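Participant: How does the following fold in three dimensions:
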Amino acid sequence: MNQDYIVPNNWSIIEEGFEIDKVKSSESLFSIGNGAMGQRANFEEQYSGNTFQGSYIAGVYYPDKTKVGWWKNGYPQYFAKVLNAPNWIGINVVINGEDLDLATCEIKNFRRELNMKEGWYSRTFNVILKNKTEIKVKTLRFLSLDIDELGAIKYEVTPINSDAKIIFKPYLDAGIENEDTNWEEKFWETLDIESENNEAFIVARTLKTKFSVATFMKNNILIDNIKANIEPTNVKKGESDISFIYEIAAPKNQTVAIEKLGGYTVSTNHNENELIKAAKQVLEKGTTLGFNALLELQKEAWAKIWEMSDITIDGDVKAQQGIRFNIFQLNQTYLGKDSRLNIGPKGFTGEKYGGSTYWDTEAYCIPFYMATKDQTVARNLLEYRYNQLDKAIENAEKNLGFKNGAALYPMVTMNGEECHNEWEITFEEIHRNGAIAFAIFNYYRFTGDYSYIPEKGLEVLIGIARFWHQRATFSTQKNQYVILGVTGPNEYENNVNNNWYTNYIAKWCIDYTYEQIEKVNSDYNSDYNRIVNKVNLTKTELDSWKQVANNMYFPYSEEHNVFLQQDGFLDKELVKVADLDKTQRPINQKWSWDRILRSPYIKQADTLQGFYFFEDHFTKEQLEKHFDFYEPFTVHESSLSPCVHSIQAAVLGRMEQAYTFYLRTSRLDLDDYNKEVHEGLHITSMAGTWMSIVEGFGGMRIKNNTLHFEPRIPSQWKAYSFKINFRNQIIKVEVTQHETQFSLEGKTPIKVFVFDKEILVEPNNLVKI
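Facilitator: Predicted coordinates for the structure are as follows:
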């Protein structure tokens, strides 16, 4: 049974009524971010119930020493983690001598809302404290997109049944620990605490990585919405925290509020000796504008984002809410302004997976960012990997003994070093190299910008091709090249031989790299000479690559007419998911690992992931055969799985199935399908939700430098629409049950194909099909 306490709404995530066992889930679901920082939806006031405190700063991490049962050669020394950062949101509240704590008082009319259209989070509720005082509380909070080092809170209290003495205690706290620390270590040391008037600053530094951060706040008291010029009656400094105390006598029905500006300045962006100075400048900017003007700017900034990235769905509120939630969280996590940053699977909503970079970025996120932003955003994501190429080469040499510049990109990373410590993933889930090469191909296919390849991308491709060449083994028995001891995308099979997806993408990587070397030699000769000299590439080496690619082994079943996921797949007891006792699901929470590994159950699209990437290499009949064979064994216990199946079901015209998968991917967190949303959201798979509509239902593809569409629509919808920024031309697609409309923002007509029929779309001229 999935959770269903989130109120369906087109533009907001809403919770009505306070349920103590939903607090941690809601802290994830109502998270806010602005690309530079983010936070779980923790209460500002103290809360003695079960909570997961979390504030995070993009790019600030710590190498938490690896903890394993026994050490294996090549294990990474540490698992890099995005750190739980100093907390600036705290405002403890005391009413007539009693602390406000939602775990200990009677709560009425509790409502919280995450307004995705305008980019803010609010709560309203009435409480009756143990001292019988009733108050009404209203809070509103946002992280500014315009000034991305700044957040703002307005916290209002109104006494309902009597006069009240209200005490606000806003604070900063750098004595923070990660929920997922391996060794209960402290990750921060406090260097300095300062305060002046209504402002306070704590400078803290991470141990080992030496990131310095100034956490800051400025407070402002309002009475009936008019600034009251009240100074703190007391300032309390601890070893790693500071709090102000404001006391206000409030008559019954008078609203008293505190406005709190806060945030972080970081040594990655400022001189570490001038962080407080930088923080004061941020506060001055915020104070000059004021809370209301900051909020208006926030609404305008989000309006601009939605103008390009919104997907509308008419006639299905839950589906609409789901896709907007996904698009909203992707934009809160990464806006593409800084090529040093990337997209962690949990974004700013939790600590699982360390907040690090996975292959999800290349396989799932880049298409979303290419189509909904300027192409420089996607290029920044590609440059992130180029900047870490030396570390990938070091990784292959240190952990696998590979030579000659072979590059193995890490499964999990912050700075290019591998920091994942499960051997069956660290050493064996090598298909991630293929996703990075595919992203380079995909970027050029979509943008038409070839310049990245001669400037930077070809070096990455050569490192990856060298890796596959050395990782393949010649089998004298098969007289072909095989790839042994791997884990494919389906992590419910470890240490298998000849995972079809891995072998296929390895061959493709070598072939694609070979083609690009020839193209760069022909069209960008000075770049070619520079690169060949830098990496010592020879014709003999290229010839040996081609031997591997041309003679790669792919396991195949003549009986079923399908490529086998790996050599031993048919040795398993092939019981379909439909015949599995529902009480055994999810198997990753009910079964031992040994039992899972011996089962035929597929965590996520594996062979079908290859059919998704390389769709044009296969016929629709082949796709159908493979879909019908593998889908019945897929348990979709990875967030990355349902979107691929949704796209392929749509291609096959199975719209009911496509819709079911779409709803699962779009509402994975809202409905908590995997019973783990309290740990944080599945940010990277949210891009797959976007793909489910644009590539699945919309049938959008790029073929021969041209947009192609095969629009379909679920029977549950009246209409849907989306926009694509294709090579700086913005085309809008609107699909109803009866027709598809195309319109163009721009000055130059664009040619598109709809079910292989050529259509000319001209500016300001609606084309109906």
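Participant: okay, CA-based contacts and neighbour counts for the rest of this
Facilitator: Noted.
Participant: ok, the nearest residue to Leu484 once chain neighbours are set aside to Ala649 distance?
Facilitator: Of all residues not flanking Leu484 in the chain, Asn497 sits nearest, at 4.4 Å (CA to CA, 6 or more residues apart in numbering). Between Asn497 and Ala649 the distance is 28 Å, computed by CA to CA, to the nearest Å.
Participant: what does Ala363 give?
Facilitator: Distance from Ala363 to Ala649, by CA to CA: 19 Å.
Participant: Which residues are in contact with Thr139?
Facilitator: By CA atoms under 8 Å, 6 or more residues apart in numbering, the residues touching Thr139 are 122-124, 153-156.
Participant: redo that, cut-off 7 Å
Facilitator: Contact analysis of Thr139 by CA atoms under 7 Å, 6 or more residues apart in numbering lists 122-124, 154-156.
Participant: Same question for Gln609.
Facilitator: Per CA under 7 Å, 6+ apart, neighbours of Gln609: Val644.
Participant: pretty sure it is in a helix, no?
Facilitator: Yes - counting by DSSP: H, G, I helix; E, B strand; the rest coil, Gln609 is part of a helix.
Participant: if we can go back for a sec, could you report the neighbour count for the residue nearest to Leu484?
Facilitator: 20 (other CA atoms under 10 Å).
Participant: can I assume it is in contact with Gly488?
Facilitator: No - Asn497 is not in contact with Gly488 according to CA atoms under 7 Å; the separation is 9.8 Å.
Participant: Next, the second sequence, to be compared with the first:
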Amino acid sequence: MNQDYIVPDNWSIIEEGFERENVKSSESIFSLGNGAMGQRANFEEQYSGPTFQGSYIGGVYYPDKTRVGWWKNGYPEYFAKVINAPSWIGIHVLVDGEALDLNTCTRVENFRRELNMKEGWYQRSFTAYLKNNKTIDVKVTRFLSLELDELGAIRYEVTPKGDDLTITFSPFLDSGITNEDSNWDDKFWNTTRVASDGNQAFIEAHTMKTNFETCTFMECHLEYKGMTQSKPMGTEERELWVGHGYEQKVDKGTTVTFYKYGGYTVSRNHKNGDLVGAAKKVLDKAQAKGFDGLLEAQKKAWAGIWEMSDITIGGDIKAQQGIRFNIFQLNQTYTGKDSRLNIGPKGFTGEKYGGSTYWDTEAYCIPFYMATKDHHVARNLLKYRYNHLEKAIENAKKLGFNNGAALYPMVTMNGEECHNEWEITFEEIHRNGAIAFAIYNYYRYTGDYSYIPEMGLEVLIGIARFWHQRATFSKQKNKYVILGVTGPNEYENNVSNNWYTNYIARWCIQYTLEQLEKVKTGYKEDYDRITGYTKLKKAETDEWKKVADHMYFPFSEELGIYLQQDGFLDKELVTVADLPRTQRPINQKWSWDRILRSPYIKQADVLQGFYFFEDHFSIEDLEKHFDFYEPFTVHESSLSPCVHSIQAARLDWMQQAYQFYLRTSRLDLDDYNKEVEEGLHITSMAGTWMSIVEGFGGMRIRNDKLSFRPRIPEEWDSYSFKINFRNRILKVHIDKSGAHFELEGDHEMSIRLNGERVVLQPVSKTTAK
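Facilitator: Here you go, the predicted model:
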């Protein structure tokens, strides 16, 4: 049974009623971020119940030493951790001397939280009955500023009921924090200075080993009956903690309001010795605008984001809520401002998966950012990989490859591999293919070829060299094979000839050879520079071609399908439908040995290849492979349902497509995988966007132009989305009567709709059925 306490709403995530067992899940679901930092929705006041505290700073990490039973050559020395940063949100509250703690209150009524996605703020309200028989109404509003991305703001309102009360606010900063997933319980932070200055306070700390210097800061004031109290009544400084005290006698029925501004300045963006000075400048800007001014700026910034990225769905409120939640979290996680940053699988919502970058970015996220932002945002994601090319070459060299072969990491913060499970680190090499595919996909969509001669060709050469060396010639098969791999389906380890891996390896080589010829013809200076730097000769590329031309693909003549890998049909082929619900999810119920011997597929594998290379296969091919593999797929990866939704929509199996869409869009809201308390599945959220735009909308690039084959689920009245295609803004609206297009700009655009050419005129609606 999935969780179902989130109230359906078009623009907000809402929880009504206080249930202690939902606290950790809600801390994930109601998380906030602004691209530079983020935090779980922890309570500001004291909470003695189970909680998962989490505040995170973009790009700040710790290299937690690898913990394995025995060492293997090539193992990464560390697993990168997006570390829990010093916390600035804390405000302990006393009511006539009694601590406000929802875990110990005698009763909590009217509890409500709301994450307003339209305007970018989070709010809690409740009535608390304390053990000293005092009662208060509380309303707390919080947001992380998009305009000033080093700043967050909190407004904490308390109203006594029944009695005049003395309310004490104790705001604090705390650097005595730890990571729940620490390998060795190492100390991640070294706090060097704790300081108070009037109503401001600062903690300076740096990360151990990586030496990221940070300043966590706050400034507070209290307002009551038109009067402002800025100077704290008292200050307490400890080794890892600094707090202030504010006290106010409050009449019953009257509200006292406490404001807290806080955040981080970091050496990534400022000189080390000037972090406190930089923090003071941020606080000056905050005071100049005030809470209401900052909130208005927040609403305006989010209005701009939604203007381009919103997807509307008519007639299905849970589907609408799901897609907006996904789009909201994607925009909270990555804004595209900083090419040094990337998109972590958990974003700023939890610690799991450690490093900030997986192949998820290239396979799932880039299409979303290309279509909803300026193309430079996606280009920055590709630049991130180019900047790490030398590290990718080092990674491959550690595993025995040479001559500039590049193996991009499975998990990374700085380009260095920092994932330490052998079946992933050494074997899930298909990640290289996703990076090459993203280069192809970027040019296909944006028309910006400049990335390839400037940066991308070097990346492609390193990847092609890796595949050439990784393949082995089999005399028995008279083909090149790729042994000992793990495909996207991580429930199969150390297999030979994973179809997806072999197929994308061949494609990478072929695509690199094509781009070498194209750059040689049109960008001779870049071609000479790159081939000179890489020492690339024709004799080498001839060897690449030989591997690509003679790659082996496992195939069943009897079934007429490609096999996921050698030996797949040797398994006991019991479908998921015949697997008792009590055994699900198998990754929490079964031994790893049992999972590896089973036919069950964690996520799309062969079908992932059919998604990437759709033009290579007929619709009949897709149907045959979907029919065979989907019944064995347990979708216990967040990356799986979106691909299945897109493929089912292409087959016009709309009920299946719709069910897969609901699963991907509400994966966290409904907690399908029973793990949302660990954090959200940020990168798969981009797959939700693809499920609508590429799945139901049928959007493709065909012959350098946009093409649509729209379909609509029976449960929907309509849906609409906008895309930025080569700096042309196109709004697509689909309802039961057909497809409707609205083009912005001054020039017409021709598209394909259901195979027919349609010419769109700007600033006017074009309708076609």
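Participant: What does the TM-score come to for these two?
Facilitator: Superposed pair, TM-score by TM-score structural alignment, normalised by the length of the first structure: 0.99. Supporting alignment: 767 aligned residues with a CA RMSD of 0.6 Å.
Participant: quick one on the thing from earlier: in strands, which of the contacts of Thr139 of the first structure appear?
Facilitator: Counting by DSSP state E, the contacts of Thr139 of the first structure place 122-124, 154-156 in strands.
Participant: okay if I get those as JSON lines plus neighbour count?
Facilitator: Listed next are these as JSON lines, based on neighbours: other CA atoms under 10 Å:
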{"residue": "Ser122", "neighbour count": "20"}
{"residue": "Arg123", "neighbour count": "19"}
{"residue": "Thr124", "neighbour count": "19"}
{"residue": "Lys154", "neighbour count": "21"}
{"residue": "Tyr155", "neighbour count": "24"}
{"residue": "Glu156", "neighbour count": "22"}
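Participant: with those residues in mind, which one is nearest to Glu624 of the first structure?
Facilitator: Ser122 (47.0 Å; CA to CA).
Participant: And for the residue lying closest to the closest one once chain neighbours are set aside, the neighbour number?
Facilitator: Spatially, and ignoring its direct neighbours in sequence, Ser122 of the first structure is nearest to Leu140 (4.3 Å; CA to CA, 6+ apart). Counted with other CA under 10 Å, the neighbours of Leu140 of the first structure add up to 19.
Participant: Leu140 of the first structure looks like it's in a helix, true?
Facilitator: No - checked against three-state DSSP, Leu140 of the first structure lies outside a helix; its state is strand.
Participant: Asp338 of the first structure should be in a helix, yeah?
Facilitator: No - Asp338 of the first structure: not assigned to a helix; according to three-state DSSP it is coil.
Participant: Surely Ala250 of the first structure touches Ile167?
Facilitator: No - at 10.2 Å, Ala250 of the first structure does not count as touching Ile167 under the criterion of CA under 7 Å.
Participant: Of those two, which one has the most company?
Facilitator: Using other CA under 10 Å, the more surrounded residue of Ala250 of the first structure and Ile167 is Ile167, with 21 against 18.
Participant: hang on, isn't that one packed against Val94?
Facilitator: Yes - counting by CA under 7 Å, Val94 is a contact partner of Ile167 of the first structure at 5.0 Å.
Participant: list residues touching both of the two?
Facilitator: Joint contacts of Ile167 of the first structure and Val94 (CA under 7 Å, 6+ apart) do not exist.
Participant: Switch the ones in strands among the contacts of Thr139 of the first structure over to a markdown table; also include distance to Ile20 of the first structure.
Facilitator: Formatted as a markdown table, these follow (distance: CA to CA, whole Å):
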| residue | distance to Ile20 of the first structure |
| --- | --- |
| Ser122 | 18 |
| Arg123 | 15 |
| Thr124 | 16 |
| Lys154 | 24 |
| Tyr155 | 21 |
| Glu156 | 22 |
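Participant: max-length helix in the first structure?
Facilitator: Criterion DSSP state H: the longest helix present in the first structure is helix 500-523.
Participant: For that one, name the packing helices and strands.
Facilitator: For helix 500-523 of the first structure, the packing partners by 3 or more CA pairs under 7 Å, 6 or more residues apart in numbering; DSSP states H and E come out as helix 432-447, helix 458-471, helix 539-550, helix 607-613.
Participant: With the second structure overlaid, how far apart is that helix on average?
Facilitator: When the second structure is superposed, helix 500-523 of the first structure averages 0.2 Å from its matched positions, counting by mean CA distance after the TM-score superposition for the first structure.
Participant: Measure how buried Asp717 of the second structure is and give me the count.
Facilitator: The number of residues packed near Asp717 of the second structure is 15, by other CA under 10 Å.
Participant: How about Glu678 of the second structure?
Facilitator: 17.
Participant: For stretch 223-231 of the first structure, buried residues please.
Facilitator: Residues of stretch 223-231 of the first structure classed as buried by neighbour count (16 or more other CA atoms under 10 Å): Ile223.
Participant: So what would you say the end-to-end distance of that stretch is?
Facilitator: For stretch 223-231 of the first structure, the end-to-end distance is 14 Å (CA to CA).
Participant: Which single one of the ones in strands among the contacts of Thr139 of the first structure is nearest to Asn50 of the first structure?
Facilitator: Closest to Asn50 of the first structure, out of all of these and judged by CA to CA, is Arg123, at 18.3 Å.
Participant: hang on, isn't the closest one packed against Asn109?
Facilitator: No - checked against CA under 7 Å, the pair Arg123 of the first structure and Asn109 is beyond contact range at 10.2 Å.
Participant: if we look at stretch 441-458 of the second structure, which residues are touching it?
Facilitator: If you take CA under 7 Å, 6+ apart as the criterion, stretch 441-458 of the second structure is touched by 375, 386, 439, 519, 523, 526, 530, 701, 725-726.
Participant: Can you say which of these are buried?
Facilitator: The buried subset of the contacts of stretch 441-458 of the second structure (16+ other CA under 10 Å) comprises 375, 386, 439, 519, 526, 530, 725.
Participant: now the contacts of stretch 441-458 of the second structure in JSON lines, with distance to Met1 of the second structure?
Facilitator: JSON lines is the format used below for the contacts of stretch 441-458 of the second structure (distance: CA to CA, whole Å):
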{"residue": "His375", "distance to Met1 of the second structure": "41"}
{"residue": "Tyr386", "distance to Met1 of the second structure": "44"}
{"residue": "Ile439", "distance to Met1 of the second structure": "41"}
{"residue": "Val519", "distance to Met1 of the second structure": "55"}
{"residue": "Tyr523", "distance to Met1 of the second structure": "58"}
{"residue": "Asp526", "distance to Met1 of the second structure": "58"}
{"residue": "Ile530", "distance to Met1 of the second structure": "56"}
{"residue": "Ile701", "distance to Met1 of the second structure": "40"}
{"residue": "Phe725", "distance to Met1 of the second structure": "41"}
{"residue": "Arg726", "distance to Met1 of the second structure": "44"}
